[in-house]
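Engineer: 3D model of this:
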Amino acid sequence: MESVNNGSQVVQPEKNEKAHKTTWDQEMRDLFKGKELKPEEATCRPMSEEAPRLYRIWDVSQKTIILTNNMLIATSRNSNEPEQLIRVLPNTNLDPKKQPIFMSPSDKHTLSCIKSGSRPQLQLAEENIVKLSKKGEELLNFSFYSKTDGSVETCSFESAEFPGWFLSTSLEPNKPVGLSQQGGTENTLFYFERKELHMFTLP
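Structural biologist: Take a look at the predicted model:
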């Protein structure tokens, strides 16, 4: 997310760039607008054709999230990696007040939360985010409750399957993105910037 690979030219953003002009809650209110349905309407809801929204996401330590070797890594923003965008779609089968979303770093993978040993773990499941959003199921393991958190410029992503566990990054660079509880040593707050689809060729 540090750089945008535009053909042969790599464009570096300004260090003090403004991440966005709206809060995450404002983004989500717009995303969920008109999608709240009455229970009796849920079974006959038409399949959505809406394309995922695209976001550049980086943590409060200025590490960007990239997909490499089928793994999400948080790396220093001064790297020369092409910009990684996260696809976001609403999960309309959960409480919209909690702003539940699906998150995907590629067309073939979606973030999922599973239990591994004594604690939840983040994994990349081979699922297409658009197909998931059309299933009409709660899909808690693929869902994150999102909100403005920490400041008006940052947000957090809480596992719907494992309440109290949040998308997180290590303080050290080049470590896998995982799940952690807030109040520990890991970063659980993220900056974001919305991007337009026509500007990028997605993996």
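Engineer: alpha carbons only for contacts and neighbour counts from here, please
Structural biologist: Noted.
Engineer: Could you report the neighbour count for Lys63?
Structural biologist: For Lys63, the tally of surrounding residues (other Cα atoms under 10 Å) stands at 26.
Engineer: contacting residues around the nearest residue to it once chain neighbours are set aside?
Structural biologist: Nearest non-adjacent residue to Lys63, counting by Cα to Cα, 6 or more residues apart in numbering: Ser76, 4.5 Å away. With contacts taken as Cα atoms under 8 Å, 6 or more residues apart in numbering, Ser76 has the following neighbours: 2, 62-64, 173-174.
Engineer: ok, now how distant is Ser76 from Thr169?
Structural biologist: Distance, Ser76 to Thr169, by Cα to Cα, to the nearest Å: 12 Å.
Engineer: Please apply the same query to Pro176.
Structural biologist: 7 Å.
Engineer: host element of Pro120?
Structural biologist: Pro120 belongs to strand 119-125 when assigned by DSSP states H and E.
Engineer: Now that strand: buried residues?
Structural biologist: 120-124 (16 or more other Cα atoms under 10 Å).
Engineer: And this one, please, so the two structures can be compared:
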Amino acid sequence: MGERGPPGAGGGGGGALARKPALALALLLLLLLLCLRAEPEAAAPAPRPRAVLRYRMRDVDHKSLYLRDGRLVAGHLQGANAAREEEVFWVPNRAFAPARLPLVMGIQNGSRCLASAPGPRPSLSLQDADIRELPRAGAASAAFTFFRSYRAGLWRFESAANPGWFLCTSARGHQPLGLSRCHDASTRLDFYFSAAECPEPGTGDRDPPVGDRDLPPADPR
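Structural biologist: Presented below is the predicted three-dimensional model:
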């Protein structure tokens, strides 16, 4: 009778050796999968606004907005000068809290947008920018973003980059728009914001829609 080999010798040992590379490959794939899942997911860009809305904006004294020397000013326009009134184009900005009704505003079909860089005494300017692309910049669009608030048929627009500072006009006519944190006899913080086809603010105004179904409407306070 021939002698038997030691346990594990012969065909059984070959199967164990064959399983080792397969086990090592499975472990390698598992580690690779864990590493991929550990990497932070790239943030998806904000969607481009579906539509740019066109409105007329006048201050509480019914002063119209128009361009003078490259600046947006507010004044009463009469006769042929009424054609100089600039319509305001706006889109909601989903990069900020929807409950605050954030929006970006501009003139000339949204090719020049209102902007305010952060600072101790912020100023207002017009910047050449595509109003439809700005919300895609996320938090970087703060300088172009304003929060709307509504009361008794009037709107205020607070700078997202400069909390507590509001879009304003001067009580004097034909002065540039600016920013103010004070409501006094020299400034006007309240605006009518109405559909462009309405004849006059205060006579046919319609409150501007929020612009997207997922944003709540403003409640009168």
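Engineer: Can you pull the TM-score for these?
Structural biologist: The TM-score (TM-score structural alignment, normalised by the length of the first structure) is 0.68; 154 aligned residues with a Cα RMSD of 2.4 Å.
Engineer: Now do the strand holding Pro120 of the first structure: which range of the second structure does it align onto?
Structural biologist: Using TM-score structural alignment, the residues of the second structure aligned to strand 119-125 of the first structure are 121-127.
Engineer: sorry, back to before: can you redo the buried residues of strand 119-125 of the first structure as JSON lines with distance to Asp149 of the first structure?
Structural biologist: Below are those laid out as JSON lines (distance: Cα to Cα, whole Å):
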{"residue": "Pro120", "distance to Asp149 of the first structure": "21"}
{"residue": "Gln121", "distance to Asp149 of the first structure": "22"}
{"residue": "Leu122", "distance to Asp149 of the first structure": "20"}
{"residue": "Gln123", "distance to Asp149 of the first structure": "23"}
{"residue": "Leu124", "distance to Asp149 of the first structure": "24"}
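Engineer: For stretch 96-103 of the first structure, grab the matching residue range in the second structure.
Structural biologist: The alignment of stretch 96-103 of the first structure onto the second structure (TM-score structural alignment) covers residues 98-105.
Engineer: Could you list which residues are in contact with the closest residue to Arg136 of the second structure other than its chain neighbours?
Structural biologist: Taking Cα to Cα, 6+ apart as the measure, Arg136 of the second structure lies nearest to Ala46, with 4.7 Å between them; neighbours along the chain are not counted. Contacts for Ala46 of the second structure (Cα under 8 Å, 6+ apart) come out as 94-95, 135-138.
Engineer: Most neighbours among those residues, which one?
Structural biologist: Comparing those by number of neighbours (other Cα under 10 Å), Pro135 comes first, having 28 neighbours.
Engineer: quick one: what's aligned to Glu86 of the second structure in the first structure?
Structural biologist: In the first structure, Glu86 of the second structure lines up with Gln84, judged by TM-score structural alignment.
Engineer: and the closest residue to Lys98 of the first structure other than its chain neighbours, what element?
Structural biologist: Take Lys98 of the first structure and drop its neighbours on the chain: the residue closest to it by Cα to Cα, 6+ apart is Tyr145, 5.5 Å away. Under DSSP H and E, the secondary-structure element containing Tyr145 of the first structure is strand 144-148.
Engineer: so that strand matches what in the second structure?
Structural biologist: Mapped onto the second structure using TM-score structural alignment, strand 144-148 of the first structure spans residues 146-150.
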